[in-house]
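Engineer: build the 3D model from these lines:
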Amino acid sequence: MKHKEYRRVVTGHNAEGTAIIESDQMASQMLERPNRPGVRLTNFWLTDQTPAEYDGPTETCTGDFILHPPQHGSVFRCVEFMPEDPEVMARLSSEDGANAFAEMGAGANIVQGGRHPWMHRTDSVDYGIVMNGEIWMLMDNEEDDVLLKAGDVVVQRGTNHAWANRGTEPCTIMFVLIDGVTQAGGGKGIPPR
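Structural biologist: Predicted coordinates for the structure are as follows:
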């Protein structure tokens, strides 16, 4: 099974203020790691402030590939999950997950001793749309796990979770991650780190 390449079109304005296409090319900021087999992340756009600047640079996906969105910003990305190999998964631990996530600046985001080696959380609100295939979203307790299929959407609000493709086909999810906070002391979430 092969990962997809994505065409990314970016609009803008010329010097006279006319709407134009500033960039039309294949998305190039991707991350695949041997210690997270079968998963590819592709970034399409990053913002580093709210409100977002829409007449700024034509390219925002430069530098290191980081899991979480920039402070006060957002990231628009695609994650492709190939079916998991149960034998490989049985050999992995949350330490393996921490090593893999450290490559994205997020080693501390792994839930040590979690139900799945990639159980993690981010301080963000994430909008996800399952484009194809199906995938399990694992939560802290098995009774809260949910099978998501093509066309389903999820709003992930800073909770511990992992993605497990236990099917036979690839699953693609489009995500927008928005930097977030919890109401320290009064919210339901874990206080900020």
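Engineer: from here on, contacts and neighbour counts on C-alpha atoms
Structural biologist: Fine.
Engineer: let me see the ranges of the helices in the chain.
Structural biologist: Using DSSP state H, the helices of the chain run over residues 86-91, 94-102.
Engineer: this one as well, want them side by side:
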Amino acid sequence: MALSGNLSRPKRFITTHDEEGKAIIDSTLPEDLPFTEVPSKVVNLSTCYVTEGFPTVLEDGKDVAVYQQHLADPPGLTVSNGTVIRYVDIRPGAEPLMHRTVSLDYGVVVEGEVELILDSGETRILRRGDMCVQRATMHAWRNVSSTEWARVLFVLQPVQPHVVAGKEVTEELGKIDGIRPST
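Structural biologist: I've put the predicted structure just below:
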């Protein structure tokens, strides 16, 4: 897939140990991260790493194998028993898509400026280095620029069932096409 406008192609380096116990770079997977364009062409996504289970099992590369499975069969936005780290590249002028993940998400703006839009109508502009702790609320992201792509790095982790206003919160993908429900 083509790069998102002027944004660089990030690399992922996974460390491991050699037979002597020294830290080395694992060469199981390519360093270049794969990006996928969602059918609406609003965002490009790169699932940088996925884990399952708490705590994560590193023995015999089990965590790398879990990630490889998720590369072959991508997860929904979240994984109910693990973590997801993902780049989201947002097209300039793209319509913000209101949605909710049932997770605790850390979002850090890496490039550009984005507007966080909440279903209450409250908004905030986040610039490079700013972060949002997203707590299973209905929200959308809008790239403030009409000419340049923006990139946000998200780390998503599952949460216990969460009740708001007497109703259990559920995942709502809204108009986000090409993303399957989380499991």
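Engineer: circling back: ranking the helices of structure 1 by burial, who's on top?
Structural biologist: Compared across the helices of structure 1, helix 94-102 shows the largest average neighbour count, a mean of 19 (mean count of other C-alpha atoms under 10 Å).
Engineer: would you check the span in structure 2 matched by that helix?
Structural biologist: Per TM-score structural alignment, helix 94-102 of structure 1 has no counterpart in structure 2.
Engineer: centre of the chain to that helix, how far?
Structural biologist: On the basis of C-alpha atoms, centre = their mean, to the nearest Å, helix 94-102 of structure 1 sits 15 Å off its chain's mean C-alpha point.
Engineer: now swap in stretch 85-104 of structure 1 and tell me
Structural biologist: 16 Å.
Engineer: before we move on, what about stretch 7-22 of structure 2?
Structural biologist: Mean-position distance between stretch 7-22 of structure 2 and its chain equals 20 Å (C-alpha atoms, centre = their mean).
Engineer: quick check: buried residues in that stretch?
Structural biologist: Buried residues in stretch 7-22 of structure 2, counted by 16 or more other C-alpha atoms under 10 Å: none are found.
Engineer: span of it from start to end?
Structural biologist: Stretch 7-22 of structure 2 has an end-to-end distance of 34 Å (criterion: C-alpha to C-alpha, to the nearest Å).
Engineer: what residue in structure 2 is paired with Gly180 of structure 1?
Structural biologist: Aligned partner of Gly180 of structure 1 by TM-score structural alignment: Val159.
Engineer: please verify my assumption that that match contacts Thr83.
Structural biologist: No. Applying C-alpha atoms under 8 Å, one finds Val159 of structure 2 not in contact with Thr83, separated by 10.7 Å.
Engineer: more neighbours, the two?
Structural biologist: With neighbours defined as other C-alpha atoms under 10 Å, Val159 of structure 2 and Thr83 compare such that Thr83 has more, 22 against 15.
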